[in-house]
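> need coordinates for the following:
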Amino acid sequence: MKNSFAVLAQKLMRTFKEVIKANALSIQKVVDFNKNSDKLLPLDFTSANTELTDEILDKTDLFSAWVNQKLADNDARYGIGGYNEHRTIYSRSAHFNTGEEPRRLHLGVDVWGPAETSIYNFYDAKVHSFANNNNFGDYGATIILAYNMEGFEFYALYGHLSLASLNGLEEGKVIGAGKKIAELGVKEENGYWPPHLHFQLVLDIKDLKGDYPGVCKFSERDKYLANCPDPNLILKYSFY
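The predicted model follows:
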């Protein structure tokens, strides 16, 4: 059973990558960015980053100041990274510490930038669901869009948005490619994080609405990564 599941997952992932590649010219931006003039700064949130002390992580304002200083020092428009990253920063929130094994493996890509940064839809979609996941350390305002690309259905989760981004939404609403869909939220609206976008792809969202795990247990890594492809397939930030 396990082997058959793995084969099925690999086949699904291969099909997804082929569909994305075939439609690459139709995929539009998620954030404003000019790769010829703007710079992305990879940010490491694993145990290798010894600059992030418990004192900094415990206070969102200090954490935000650290991110902002990193971007300023490196003349970068955004911080970037996090897919398949085993992070220590989630120790700041009890939301990730339930059960015997805490959740630490990140399943999306984070784009770190100022609050009110505009977020765009990269391809024609429908609103699948939305919610305000307002636990400390959670997504805060969240939008999930459903996509159908050459008959292949998948989803994208946009987390840590402003509450105003949820206004006027309804399930099934059509949103065209290139349309602005949201803005990054301040800490009080985004789960008490430094402003950033959590962007995650999901192949099978099951019966979940307005939420999907963005962080999993390391022991469940293979299962979740098989269902959550690398968002850089869409972002196209392979040059960072």
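> drop to CA atoms for contacts and neighbour counts, all remaining ones
OK.
> next, residue 110: secondary structure please.
strand (DSSP: H, G, I helix; E, B strand; the rest coil).
> tell me the contacts of it?
Residue 110 makes contacts with 79, 80, 81, 82, 83, 196, 197, 198, 199, as judged by C-alpha atoms under 8 Å, 6 or more residues apart in numbering.
> what packs against the strand or helix carrying the second one?
It stands for residue 80. Element membership for residue 80, per DSSP states H and E: strand 78-81. For strand 78-81, the elements it packs on are strand 40-42, helix 60-73, strand 109-112, judged by 3 or more C-alpha pairs under 8 Å, 6 or more residues apart in numbering; DSSP states H and E.
> looking at those, which is buried most?
strand 109-112 (a mean of 24; mean count of other C-alpha atoms under 10 Å).
> run this one through as well so I can compare:
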Amino acid sequence: MTPKQKFEALGNKGLQFHPLVPFETNTDQLFQFDLTSYNPKLTEEIISDTTVFSKWISQELADHDARYGIGGYNEHRTIYARSSYFDGVEEPRRLHLGTDIWGPAGTPIYNFYDAEVHSFQFNDHFGDYGATIILKYNIEGVEFHALYGHLSLNSLSGLQAGQKIPSGREFAAFGIPEENGYWPPHLHFQLIIDMEGKTGDYPGVCQYSKAGHYLENCPDPQFILKDTFGVATS
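Down below sits the predicted model:
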């Protein structure tokens, strides 16, 4: 089996994972965001200003009585035009490789399974991850990584490569825009099978022409997130 097939087989075993963020499945609501060009509400005026964008996210959550917003895996987004960081000479990066959980700054993040710190970094560019932590997992012999992006800067304090992070441990929090790459507060949660030699960073958005490679290496995390929210997330 290929590494992705091994990962998919793991997802079919019915394993249970600790919730990633606080969520009461019996009472809390989850709103599915559409951040593509097909959403007529998402105007250039909104995405070009972080403060306005943040207010729009908060208002959408309030209008739908939702504790969090979610979405984005394998989503072709135009919002990355707001930052030259995603623009290449030949082809811009627009395909999102993780799942975003939108909510208030300071929202605690819990480890879903025993892991160790692979690497961490403050990716301080406009539109980048900001504070980032990458954890390494081995679940029933299947190794992979999870990238947690757009964190609070304090989340990086005291970390060391190889440090053990047990299941259920609160280890990070959603960051404010000044710490998270100047985005509305949220968590970018991305699974990565092969880090390809990278530390503290890995592309969370790719060129559409390279989708095959990146989607093979960054599988859909919904089988982990369903234990947080009680429903499929993509």
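> returning to what we had before: so how far is the strand holding residue 80 of the first structure from its chain's centroid?
11 Å (C-alpha atoms, centre = their mean, to the nearest Å).
> let me see the ranges of the helices in the first structure.
2-22, 54-58, 60-73, 221-227, 232-235 (DSSP state H).
> could you dump those to CSV with distance to residue 137 of the first structure?
Listed next are the helices of the first structure as CSV, based on distance: least, C-alpha to C-alpha, whole Å:
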stretch, distance to residue 137 of the first structure
helix 2-22, 29
helix 54-58, 11
helix 60-73, 10
helix 221-227, 20
helix 232-235, 24
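> so which of the ones you listed gets nearest residue 88 of the first structure?
Nearest of these to residue 88 of the first structure, taken as C-alpha to C-alpha: helix 54-58 at 10.0 Å.
> the closest one vs the second structure, average offset?
Averaged over the aligned pairs, helix 54-58 of the first structure sits 1.2 Å from the second structure after superposition, using mean C-alpha distance after the TM-score superposition for the first structure.
> which stretches of the first structure form strands?
40-42, 78-81, 85-86, 105-106, 109-112, 118-120, 125-133, 140-149, 152-161, 174-175, 180-183, 196-202, 215-216 (DSSP state E).
> what's the distance between the aligned partner of residue 5 of the second structure in the first structure and residue 109 of the first structure?
Residue 5 of the second structure maps onto residue 14 in the first structure, with residues paired by TM-score structural alignment. Distance of residue 14 of the first structure to residue 109 of the first structure, given as C-alpha to C-alpha, to the nearest Å: 20 Å.
> what do you get for residue 103 of the first structure?
Distance from residue 103 of the first structure to residue 109 of the first structure, counting by C-alpha to C-alpha: 16 Å.
> pull the contacting residues for the spatially most central residue of the second structure.
The centroid of the second structure falls nearest to residue 188 when counting by C-alpha atoms, centre = their mean (1.8 Å). For residue 188 of the second structure, the contacting residues are 98, 99, 100, 101, 147, 148, 149, 150, by C-alpha under 8 Å, 6+ apart.
> doesn't residue 223 make contact with residue 11 of the second structure?
Yes: under the contact definition of C-alpha atoms under 8 Å, residue 11 of the second structure touches residue 223, with a separation of 5.9 Å.
> more neighbours: which of these two?
Comparing residue 11 of the second structure with residue 223 by neighbour count (other C-alpha atoms under 10 Å), the higher total belongs to residue 223, at 20 against 15.
> about what we covered before: what range does the strand holding residue 80 of the first structure cover in the second structure?
Using TM-score structural alignment, strand 78-81 of the first structure pairs with 68-71 in the second structure.
> how big's the offset between the matching stretch and the first structure?
Stretch 68-71 of the second structure sits 0.3 Å off on average (mean C-alpha distance after the TM-score superposition for the first structure).
> got the contact list for that stretch?
29-34, 61, 99-103, 233-234.
> what would those residues look like in JSON lines with distance to residue 143 of the second structure?
What follows is the contacts of stretch 68-71 of the second structure, written out as JSON lines (distance: C-alpha to C-alpha, whole Å):
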{"residue": "29", "distance to residue 143 of the second structure": "32"}
{"residue": "30", "distance to residue 143 of the second structure": "30"}
{"residue": "31", "distance to residue 143 of the second structure": "31"}
{"residue": "32", "distance to residue 143 of the second structure": "29"}
{"residue": "33", "distance to residue 143 of the second structure": "30"}
{"residue": "34", "distance to residue 143 of the second structure": "31"}
{"residue": "61", "distance to residue 143 of the second structure": "35"}
{"residue": "99", "distance to residue 143 of the second structure": "20"}
{"residue": "100", "distance to residue 143 of the second structure": "22"}
{"residue": "101", "distance to residue 143 of the second structure": "24"}
{"residue": "102", "distance to residue 143 of the second structure": "27"}
{"residue": "103", "distance to residue 143 of the second structure": "29"}
{"residue": "233", "distance to residue 143 of the second structure": "23"}
{"residue": "234", "distance to residue 143 of the second structure": "23"}
